[in-house]
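# here's my sequence, what's the structure:
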Amino acid sequence: MAIEFNSWLVDRKIKGINVGVTMTIAEYWNFAEDIIAKNDLQRRRVKVSGKTYQLLGRDLIDGCVMPPIILAVSEDSQVGFNSIISSILDSGSASEDQKKKLESLIREAIERKHLIILDGLQRTFTIQDLVSDSDQKTLAKLFSSQIRAEIYVGLSRTGILYRMITLNTGQNPMSLRHQIEMLYQDYLDNDILLQKGVALFKEADDQRISNLGEYKLSDVSDMYYSFSTGTHNSYSKQTISTILKESEFLEGFQPESAEDLSDLIVTYDKLIRKFDHLFPNWNFDPESMQRNLGGTPFARDMIVFGSKVQVMAGFGAALHRLVKRSEKLGDLASVRGIVEQVYIGEELDHPMDWLIFCLDEVRAKSKKVGDSQRAYFNYFFRLLFNDDEECFLNISDSMIKAKEAYDNVYGS
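Modelled structure (predicted):
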């Protein structure tokens, strides 16, 4: 049978259309197999006690109807939907002509396998096991069974992320950071970012950062996590407070005003390039401070400094406070607008060298060095970009006051 389209619901929260479809497992597996295989950042299989998914596999062969698989058309195929989606959102419902056009575009996206699994990944793995282990007779029976799916169209990346998190409420949800990585991995080949001088590398690329504008995707994801939740701490610490902070992303989500990961990395990159302009050819010189460093320097040049996840996470957390929570800066475009006004200041003779010694002091007195350094940079950027502070846009003064704020909270 051909895939049947049977409902068209407007999702006003995330500005998209939810399309209900019915298909055979054979039709689903025809594209689902490639969705799993090509996505190297997809989360691993969940180990479930009691062999729940093995039981589901047997039930599927017996003809059980499982809950709908939730999918979304990936950004590769979204462009053709834009005008139709806008019209449907304005009117509140889809006309018969619009339904036919959307159906054609969705079939094309399915044919090209431009889909993302939002909910139902483990069920899809169960189907994969059955396909691998079943004999021809069992497989024919499985493939003839029907399943339902819901396909979201017209969603922005942040809209997809929002829906993934709200759907992912089971016992073993993906972390927010993992979902961010998975959604944004194709920016590695994004011409727009490359034209702006930004290149992102996956861990698998084994690419060394050797130029300004080069960053690891995992670190950029960490920065976006901090920007979304307001926490500068590492995302690997899945504490109760971290989970609660993630809810800030959900409660405050508005698709028409959501800041994208690409906006954030472009903003950060512009600031690092401004630092490089203000401190041309900077290389750490321990002799400048006439004192000894207690350990390995945090960074020896601007390329290494700019690529440090501690700096990026502190930047993201600070902008959450200034952009998302207080709206003092309006949006990331406003931040980019004032970056050019950042200046060195006269409070320090060698600001970058002073900063390295400052971070060495933080390291020496900290049990969790990375988190402590993130906290320092959170203070630094909050002071640098807050126009209520005397050190507004003044790098040297912000560095000094950030150390004072850090010592007041964490102890000198």
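# please make it C-alpha for all contacts and neighbour counts, starting now.
Noted.
# the stretch 201-350 of the chain: helices as residue ranges?
217-229, 240-251, 261-278, 302-306, 309-319, 332-339 (DSSP state H, counting those that start in this stretch).
# and the spatially most central residue of the chain, what does it touch?
When CA atoms, centre = their mean is applied to the chain, the residue found nearest the centroid is Ile180 (2.6 Å). Applying CA atoms under 8 Å, 6 or more residues apart in numbering to Ile180 gives the contacts Leu161, Ser221, Tyr224, Tyr225.
# again with Asp276
Applying CA under 8 Å, 6+ apart, the residues contacting Asp276 are Trp282, Met302.
# Asn378 now?
His232, Ala313, Gly314, Phe315, Gly316, Ala317, Ala318.
# ok, 10 Å please
Residues near Asn378 by CA atoms under 10 Å, 6 or more residues apart in numbering: 226, 230-232, 310-319, 321, 372, 402, 406.
# contacts for the helix or strand hosting Asn408?
Using DSSP states H and E, Asn408 falls within helix 395-410. The contact list for helix 395-410 (CA under 10 Å, 6+ apart) reads 275, 342-352, 354-355, 358-359, 361-362, 365-366, 372-373, 375-385, 389-392, 411-412.
# here's the other one to compare against:
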Amino acid sequence: MKILTSNTDYKIKAVNNLVEMTIGEYVEIARVILKNNSLQRRRVTTSNKTYSLLKEDIKTGCVIPPIVLAFFPGEYDHKTDINEKNLIETLKILSKQLLILDGLQRTYTILDLYEEVKSDVHLFEKVLALPLRIEIYTGISKIGVLYRMLTLNTGQTPMSTRHQIEMIYSDYNKGFEDFIFLTEAENTTPSASNEFRFSEVIDGFISYITGDYLPIDKEDLISIIKNLENLTNDDLDKDLFKLFVKSFASLRDTLNKDSNNLVLESDVIKENNISQRPFGNSFLIIFSKVQVLSGYGAAINFLIENGLIKNLETIIELTGKIKITDPELSLLKMLQYLDFIVMNAKKIGNEQRMYFYYLIRSLFNENNEGYLDFDKSVEQANKFYKSNMLR
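Below is the predicted model of the structure:
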């Protein structure tokens, strides 16, 4: 096993080490990756005969395209350089903290072949001794992992973007710092300012990456990669997922505090001709829902892409400047507008996302009359929503 070259990937600010090892050496590493790394994606079942042919090609000594691995950020001191002196030891100790970014099916094919040729001693030794080139990324961020996974797998049958994001950020599935993420299994509603549903935060983050408040249907990977490029131009050294959660939490917390933790009583809701099953009865409840998170994510993407705000940190700074003159009136109006959507929309959830998309755009775009004025943003979002529905 030896390092052939080490080059800096300036796009994702990581080091790409091109390593040559034997198939036998790779088998030992691959087994650990697939067995112990819960983040690693699973085998894709396919009727394609390509990988059956690859087995036969390997037996004859074909050159296999490089397999791309990366040490998972957060599990490995990725600022430490890997060199020929510590490479073998590092790989042995930390194999379970590697991810296969490209070459999963080739890896399974190699492992299958390893088992199949065991009975033929001569062929077994020949296969184990064949050289294999492996690219190993070190110093890579989580968003860098996602970017490389998407670019490396474009044109193939990749995992869904959602699956990849869930995998990369699954070490946060219980929360981070003071934030608590609730799982689907817990079947509880966020009831504190530091609580979210993990699956709904993921949806919001996907909307932030894709720039679309709608659930992903048919993915346009090129468009997603382009959005990711725009978002990460200045933020490759930052944890965008954490910043996304913190920025949204700062908005929710501001609205909740400025309304003095307002909770609408059922008789107030009834007096204002609002459904007895309203979208929510407080800012905390409303701004914990996936429709708001998705609308928020897509709106922030729009604002950054169009140069209207710089980044997520800007949102955190601006939330402290938001004014809400009449919290109860604004909350009641918002619920009335959301009731209108329930009564008139064909796809209620999607159009609720659209309303909040416009609300956030109004709130943080200095060119809008609702800029940093929540009362006006509630009204302006309704106008934008109705205008869009008339097209």
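# and the TM-score, once the two are fitted together?
Laid over one another, the chains give 0.86 as their TM-score (TM-score structural alignment, normalised by the length of the second structure), with 384 aligned residues with a CA RMSD of 2.9 Å.
# quick revisit: can I get the helices of the stretch 201-350 of the first structure in TSV with distance to Gly120 of the first structure?
Converted to TSV, the helices of the stretch 201-350 of the first structure look like this (distance: least, CA to CA, whole Å):
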stretch	distance to Gly120 of the first structure
helix 217-229	24
helix 240-251	21
helix 261-278	25
helix 302-306	38
helix 309-319	31
helix 332-339	34
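# would you mind finding the most buried of the ones you listed?
helix 309-319 (a mean of 28; mean count of other CA atoms under 10 Å).
# equivalent range in the second structure for it?
Aligning helix 309-319 of the first structure against the second structure (TM-score structural alignment) gives residues 290-300.
# show me the contacts for the aligned partner of Ser74 of the first structure in the second structure.
When the second structure is aligned by TM-score structural alignment, Ser74 of the first structure is paired with Phe72. Residues near Phe72 of the second structure by CA under 10 Å, 6+ apart: 37, 39, 78, 94, 96-100, 137-142, 145, 168.
# all strands for the first structure, in order.
Secondary structure of the first structure (DSSP state E): strands located at 4-11, 16-24, 69-73, 115-119, 146-153, 199-201, 214-216.
# which of those sits closest to Asn30 of the first structure?
Asn30 of the first structure lies closest, by CA to CA, to one member of those: strand 16-24, at 9.9 Å.
# nearest residue to Arg162 of the second structure in space, please, no chain neighbours.
Ile206 (7.0 Å; CA to CA, 6 or more residues apart in numbering).
# repeat that for Lys308 of the first structure.
Lys308 of the first structure's closest residue in space is Asp219 (CA to CA, 6+ apart), at 7.9 Å.
# keep only the contacts of Phe72 of the second structure that stay in contact in the first structure.
Contacts conserved in the first structure for these, using both residues aligned by TM-score structural alignment, their matches' CA atoms under 10 Å: Gln97, Leu98, Leu99, Ile100, Tyr137, Thr138, Gly139, Ile140, Ser141, Lys142, Val145, Ile168.
# so the residue located most distally from the centre of the second structure is in which element?
Largest separation from the mean C-alpha position in the second structure: His122, at 46.7 Å (CA atoms, centre = their mean). Per DSSP H and E: His122 of the second structure is located in helix 121-129.
# what comes into contact with that helix?
Taking CA under 10 Å, 6+ apart as the rule, helix 121-129 of the second structure contacts 21-27, 58-61, 110, 113-118, 120.
# and what of stretch 168-178 of the first structure?
41-44, 46-48, 118-120, 161-162, 164-167, 179-180, 183, 218-226, 228-229, 234-236, 238, 243, 246, 249.
# Val232 of the first structure and Ser372 touch, don't they?
Actually, residue 232 of the first structure is His. It isn't Val. Yes - between His232 of the first structure and Ser372 there is a contact at 9.3 Å, judged by CA atoms under 10 Å.
# mutual contacts of these two, please.
Gln310, Asn378.
# so between these two, which is more surrounded?
His232 (29 against 21; other CA atoms under 10 Å).
# give me the buried positions along stretch 24-42 of the first structure.
Buried residues in stretch 24-42 of the first structure, counting neighbours by 16 or more other CA atoms under 10 Å, are found at Thr24, Ile25, Ala26, Glu27, Tyr28, Trp29, Phe31, Ala32, Ile35, Ile36, Leu41, Gln42.
# and Gln146 of the first structure, what's its match in the second structure?
In the second structure, Gln146 of the first structure lands on Pro131 (TM-score structural alignment).
# quick one: contacts for that match?
Pro131 of the second structure neighbours (CA under 10 Å, 6+ apart): Met1, Glu20, Met21, Thr22, Ile23, Gly24, Glu25, Tyr26, Gly61, Cys62, Val63, Ile64.
# can you put these in JSON lines and add distance to Glu89 of the second structure?
JSON lines is the format used below for those (distance: CA to CA, whole Å):
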{"residue": "Met1", "distance to Glu89 of the second structure": "11"}
{"residue": "Glu20", "distance to Glu89 of the second structure": "15"}
{"residue": "Met21", "distance to Glu89 of the second structure": "14"}
{"residue": "Thr22", "distance to Glu89 of the second structure": "16"}
{"residue": "Ile23", "distance to Glu89 of the second structure": "17"}
{"residue": "Gly24", "distance to Glu89 of the second structure": "16"}
{"residue": "Glu25", "distance to Glu89 of the second structure": "12"}
{"residue": "Tyr26", "distance to Glu89 of the second structure": "14"}
{"residue": "Gly61", "distance to Glu89 of the second structure": "28"}
{"residue": "Cys62", "distance to Glu89 of the second structure": "28"}
{"residue": "Val63", "distance to Glu89 of the second structure": "26"}
{"residue": "Ile64", "distance to Glu89 of the second structure": "25"}
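# looking at these, which are in helices?
Of the positions in these, Ile23, Gly24, Glu25, Tyr26 sit in helices, assigned by DSSP state H.
# was I right about the last one contacting Ile110?
Yes - with contact defined as CA under 10 Å, Tyr26 of the second structure and Ile110 form a contacting pair (9.1 Å).
# check the alignment and tell me where Met271 of the first structure lands in the second structure.
Slight slip there: residue 271 of the first structure is Leu, not Met. Using TM-score structural alignment, Leu271 of the first structure sits opposite Leu251 in the second structure.
# grab the nearest non-local neighbour of that match.
Thr319 (5.6 Å).
# from memory the one you found sits against Ser250, does it?
Yes - under the criterion of CA under 10 Å, Thr319 of the second structure makes contact with Ser250 at 6.6 Å.
# leaving aside the residues adjacent along the chain, what's closest to the counterpart of Gln54 of the first structure in the second structure?
In the second structure, Gln54 of the first structure lines up with Ser52, judged by TM-score structural alignment. Distances taken as CA to CA, 6+ apart put Thr109 closest to Ser52 of the second structure, at 7.7 Å, once the chain neighbours are dropped.
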